[in-house]
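S.K.: Mind folding the following:
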Amino acid sequence: MSATADPADKSNPATRLGFEEGQIVQELGYDDDTDQDLREGIEEITGTDLVDEDYDDVADAVLLWHRDDDGDLTDALVDALEYLAEGGLIWLLTPKTGRDGHIEASDIADAAKTAGLSQTSSIAIAKDWAATRLATKSTAKQPKQR
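M.R.: Below you'll find the predicted structure:
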């Protein structure tokens, strides 16, 4: 790494998720296996703590950790929409291929479509986790840059 490189770009995986300072991110599906570095990275970027399912206001984004044995993915996505501000995004975090709880990409696509969401991108975000960006139909049509 060069001396002029921005260390946050390399050391904080959450920078790849596009969060901004001041955003409220609601976390659903937290368990012992979630990636703590990613969680802390999001809080570092936003300057706010992640809020849980007891948060009683809308969030700018939802971080949904979901494993194959967590129940119906479509239901979880529909529930996550309840908390989302207009124009907000859901980042679905699922175990990578070969990890316990992995969910096939086709199953994610089907669940997203059924829930009325558009899958816009997928990235490997942490050692054991992949992230899929899901947007409401109106959000997906909006330009990515503000």
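S.K.: alpha carbons only for contacts and neighbour counts from here, please
M.R.: Will do.
S.K.: quick one, strands of this protein?
M.R.: Secondary structure of the chain (DSSP state E): strands located at 25-28, 59-65, 84-95, 117-124, 129-136.
S.K.: quick one: the residue nearest the centre of the chain from residue 64, how far?
M.R.: Per Cα atoms, centre = their mean, the C-alpha nearest to the average position across the chain is that of residue 91, at 2.0 Å. Residue 91 sits 6 Å away from residue 64 when distances are taken as Cα to Cα, to the nearest Å.
S.K.: residue boundaries of the helices in this protein?
M.R.: In the chain, the helices defined using DSSP state H lie at 7-11, 36-46, 73-81, 105-114, 137-141.
S.K.: packing partners for the fourth one?
M.R.: Packing contacts for helix 105-114, counted by 3 or more Cα pairs under 8 Å, 6 or more residues apart in numbering; DSSP states H and E, involve helix 73-81, strand 117-124.
S.K.: how distant is it from the center of its chain?
M.R.: 15 Å (Cα atoms, centre = their mean, to the nearest Å).
S.K.: Need the contact partners of it.
M.R.: With contact meaning Cα atoms under 8 Å, 6 or more residues apart in numbering, helix 105-114 is reached by 73, 74, 77, 118, 119, 134.
S.K.: Sequence B follows; please return its structure for comparison with A:
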Amino acid sequence: MSATAGQAADGVRSLADRFGIEPGMVVMEMGYDDDVDEDLRDALADRCGELVDEDTDEVVDAVLLWYRDGDGDLFEVLTDALGPLADTGVVWLVTPKAGRDGHVEPSDISESAPTAGLQQTSTVNAGKDWTAARLVTPRGARKSK
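M.R.: Got it, this is the predicted structure:
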């Protein structure tokens, strides 16, 4: 069996792979509540170690941002996520899928992300009830930080 087939058969590994999380990365979690996908959290924590909370003083490689419609201004939340993020870091904006409580319209993300200085590069299935948008700082903007 190839490593790729083994990873695909192991749901924990494939979730962490989809998010590009590697051992030793520092991953900050924001917006945690009792509705989050625990399988996703466990998969990422298993890969990188523990998830740090938003009070961390560390520079982080990735932000796992749980956001639901009604969680406040998306622009402000994204701006807060950028504070501890490394120049080459990524924000994973995890929102409820269409038809779920708290669903966020894609247009809200496409309007708020660029205003916060982020660009959406992809979207992945983040579990039964969640989808995740990968947001990064555009290459040209990284140098001006």
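S.K.: Superposed, what's their TM-score?
M.R.: Comparison of the two superposed chains (TM-score structural alignment, normalised by the length of the second structure) gives a TM-score of 0.89, and 138 aligned residues with a Cα RMSD of 1.8 Å.
S.K.: any chance of the helices of the first structure in JSON lines, plus distance to residue 28 of the first structure?
M.R.: Shown next, in JSON lines, are those (distance: least, Cα to Cα, whole Å):
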{"stretch": "helix 7-11", "distance to residue 28 of the first structure": "24"}
{"stretch": "helix 36-46", "distance to residue 28 of the first structure": "12"}
{"stretch": "helix 73-81", "distance to residue 28 of the first structure": "8"}
{"stretch": "helix 105-114", "distance to residue 28 of the first structure": "16"}
{"stretch": "helix 137-141", "distance to residue 28 of the first structure": "21"}
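S.K.: between the ones you listed, which gets nearest to residue 97 of the first structure?
M.R.: helix 105-114 (9.6 Å; Cα to Cα).
S.K.: Now that we have the strands of the first structure, can you turn them into a markdown table and tack on distance to residue 7 of the first structure?
M.R.: Formatted as a markdown table, the strands of the first structure follow (distance: least, Cα to Cα, whole Å):
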| stretch | distance to residue 7 of the first structure |
| --- | --- |
| strand 25-28 | 23 |
| strand 59-65 | 24 |
| strand 84-95 | 23 |
| strand 117-124 | 19 |
| strand 129-136 | 22 |
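S.K.: and residue 23 of the first structure, which of the helices of the first structure is closest to it?
M.R.: helix 36-46 (5.5 Å).
S.K.: circling back to that earlier point, can you add mean neighbour count and distance to residue 29 of the first structure and give the helices of the first structure back as a markdown table?
M.R.: Listed next are those as a markdown table, based on neighbours: other Cα atoms under 10 Å; distance: least, Cα to Cα, whole Å:
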| stretch | mean neighbour count | distance to residue 29 of the first structure |
| --- | --- | --- |
| helix 7-11 | 11 | 24 |
| helix 36-46 | 17 | 12 |
| helix 73-81 | 19 | 9 |
| helix 105-114 | 16 | 16 |
| helix 137-141 | 14 | 23 |
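S.K.: Of all those helices, which one comes closest to residue 52 of the first structure?
M.R.: Closest among the helices of the first structure, using Cα to Cα: helix 73-81, at 11.2 Å.
S.K.: Could you check the angle the closest one makes with strand 59-65?
M.R.: Helix 73-81 of the first structure runs at 150 degrees relative to strand 59-65, counting by axes from the mean of the first three to the mean of the last three Cα atoms, to 10 degrees.
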